[in-house]
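Undergrad: sharing a model prediction with you, sequence too.
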Amino acid sequence: FKNINHKEYFPVNLSALQKLAEEKNLTKIGIAELVEAGLTNGKKLVKILGEGELKAKIDVEANAFSKTAEEAIKAVGGNATKI
């Protein structure tokens, strides 16, 4: 049995977002910034996962978020926007 509605996501952890925000001094991270940083190829959907610690207040745009990632982003004052 193969689910025809299955979507394959490229995972990106909070620790990678934190590192990217610090290195490039970003307050908003979307798919374009992730592709530019080499964290995804831009061809697959992106899902933000909750592994790692997020300290920076950033607004994140991605195709999906894990519950812990969304909570962590909002806990530091950022926004998690599904696109």
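TA: Great, that's in hand.
Undergrad: only C-alpha atoms from now on, for both contacts and neighbour counts.
TA: OK.
Undergrad: which residues are contacting stretch 54-74?
TA: Residues outside stretch 54-74 that contact it (CA atoms under 8 Å, 6 or more residues apart in numbering): 14-15, 17-18, 21-22, 26-31, 45-51, 76-83.
Undergrad: report the buried members of those residues.
TA: For those, a neighbour count by 16 or more other CA atoms under 10 Å gives the buried set as 14-15, 17-18, 21, 26, 29, 31, 45-50, 78-80.
Undergrad: pretty sure Ala21 is in a strand, no?
TA: No. Counting by DSSP: H, G, I helix; E, B strand; the rest coil, one finds Ala21 to be helix, located in no strand.
Undergrad: next step: the buried ones among the contacts of stretch 54-74 restricted to helices.
TA: 14-15, 17-18, 21, 31 (DSSP state H).
Undergrad: save those as JSON lines, and put in distance to Ile4 too.
TA: As requested, these are exported to JSON lines (distance: CA to CA, whole Å):
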{"residue": "Leu14", "distance to Ile4": "29"}
{"residue": "Ser15", "distance to Ile4": "32"}
{"residue": "Leu17", "distance to Ile4": "31"}
{"residue": "Gln18", "distance to Ile4": "34"}
{"residue": "Ala21", "distance to Ile4": "36"}
{"residue": "Ile31", "distance to Ile4": "25"}
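Undergrad: take the one below as the second:
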Amino acid sequence: MKLSNLRPAEGSVKTRKRVGRGQGSGLGGTSTRGHKGAQSRSGYSRKRGFEGGQMPLQRRVPKFGFKNINRVEYKAINLDTIQLLADTYKLKVVDFEALYTHGLVSKSDLVKILSRGAISSAIEVHAKGFSSAAKAAIEAAGGQAIVD
């Protein structure tokens, strides 16, 4: 094998279709564009969503609902998760940094503590929000619920 012998694999390279080179080529005349109509003309570009004059899908389907641009979305963390975190890593303070380092939240999340599960140790919990039941459970266990 030499550099001069190298060739692409059989069938992997196709020859380019040369259209509009006279009737004898078989691809002259209309140059594979069909007869008349907008698509046969040069400079034609179809509008996005155009379906040949048929009512387009985006106009056939009814509109509904809306996106509230002022919505604030919280990442929910439950008491059983906080208790597990405190037991596993011997934490007395659970804040955003602790949750982030252990992979429970991402940098842009706002954390809200919810009341699923039970909490038994006195833990200081920092978050953007607490449900009333979660706050009561943390304080009943001797801990503190601090809103950042």
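TA: That came in fine, so what should we check first? Note that the structure is a prediction, hence the values are computed from the model and not measured.
Undergrad: circling back: please identify which pair of the ones in helices among the buried ones among the contacts of stretch 54-74 of the first structure lies farthest apart.
TA: Ser15 and Ile31 (16.2 Å; CA to CA).
Undergrad: in the second structure, what stretch matches stretch 33-49 of the first structure?
TA: Alignment of stretch 33-49 of the first structure against the second structure: residues 98-114, by TM-score structural alignment.
Undergrad: Asn63 of the first structure maps to what in the second structure?
TA: Under TM-score structural alignment, Asn63 of the first structure pairs with Lys128 in the second structure.
Undergrad: burial of that match, as a residue count?
TA: 16 (other CA atoms under 10 Å).
Undergrad: and the gap between it and Ala76 of the second structure?
TA: 11 Å (CA to CA, to the nearest Å).
Undergrad: who touches both of the two?
TA: Joint contacts of Lys128 of the second structure and Ala76 (CA under 8 Å, 6+ apart) are 111-112.
Undergrad: from start to finish, how long is stretch 38-58 of the first structure in a straight line?
TA: Stretch 38-58 of the first structure end-to-end distance (CA to CA) = 19 Å.
Undergrad: got it, and stretch 66-85 of the second structure?
TA: Length of stretch 66-85 of the second structure, first residue to last, CA to CA: 38 Å.
Undergrad: could you do stretch 103-115 of the second structure as well?
TA: Span of stretch 103-115 of the second structure from end to end, CA to CA: 20 Å.
Undergrad: for the first structure, what spans make up the strands?
TA: Using DSSP state E, the strands found in the first structure span residues 9-13, 28-29, 45-49, 59-62, 64-65, 79-82.
Undergrad: quick one, which of the ones you listed gets closest to Ala37 of the first structure.
TA: With CA to CA as the criterion, Ala37 of the first structure lies closest to strand 28-29 of the strands of the first structure, at 10.6 Å.
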